[in-house]
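> sequence plus predicted model, see below.
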Amino acid sequence: MKSNLWIEGLSDAIGFVGGALLGFWIGRLLGLDIFAPGYGNASIGGIVLVGLGGGAGLQLARRWRSRATGNNNPKE
């Protein structure tokens, strides 16, 4: 039981951080900088891409984990 929680937490973290980094670098390629001063369109667009990337990475990690364990319900 304890190792299952460890695997769940670790895979969620890796998926989220990996997706957020992917969103960050896609934003950089499109000229969107989340660290730009102020809250201009480029800064907000970059923040949105990081958030979407993190959420997508988390969902992919959960789907991968549910397939690896043979569980069809990723919410469990």
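Great, that's in hand.
> contacts and neighbour counts: CA atoms only from here.
Will do.
> relative to residue 71, how far out is the residue nearest the centre of the chain?
Centroid-nearest residue in the chain: residue 54, 2.0 Å away (criterion: CA atoms, centre = their mean). Going from residue 54 to residue 71 by CA to CA, to the nearest Å gives 23 Å.
> residue contacts, the most far-flung residue of the chain relative to its centre?
In the chain, counting by CA atoms, centre = their mean, residue 1 sits farthest out from the average C-alpha position, at 25.1 Å. If you count contacts by CA atoms under 8 Å, 6 or more residues apart in numbering, residue 1 has none.
> take a look at this one as well, against the first:
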Amino acid sequence: MSAPNTPSLADGISDAVGFVGGALAGFWLGQWLGMDIFAPGYGTPALLGIALVGLGGGLGLHAAKRWQASRRSKPAKD
């Protein structure tokens, strides 16, 4: 068992899943709204699409951290 404040492999994996899942959600939302991040040049739609990917990744990571905290606060089952 690890120390209470030591991050575990499960924490790292959930962080990665939350970040990638959120970034993909932001990417697909941008695609749905017509904001192609791979468009040539750096036009406004491309920059807004890139911002959505970053925002989605950050929100996904935040959700993963909240999920980890909620799991730690529950009493252990015997």
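Noted; the coordinates are in hand. Keep in mind it's a predicted model, so treat the numbers as computed, not measured.
> and the lengthiest helix in structure 2, what does it pack onto?
Looking across structure 2 with DSSP state H, the single longest helix is helix 44-73. Here helix 44-73 of structure 2 touches helix 9-32, going by 3 or more CA pairs under 8 Å, 6 or more residues apart in numbering; DSSP states H and E.
> residue range for the helix it packs on in structure 1?
Under TM-score structural alignment, the match for helix 9-32 of structure 2 in structure 1 covers residues 6-29.
> run the chain-centre distance for the matching stretch.
Relative to its chain's centre, stretch 6-29 of structure 1 lies at 4 Å (CA atoms, centre = their mean, to the nearest Å).
> on that earlier part again, looking at structure 2, name the residue matched to the residue nearest to the centre of structure 1.
In structure 2, residue 54 of structure 1 lines up with residue 57, judged by TM-score structural alignment.
> wait, doesn't that match sit right on residue 17?
No: using CA atoms under 8 Å as the test, residue 57 of structure 2 is too far from residue 17 to be in contact (9.7 Å).
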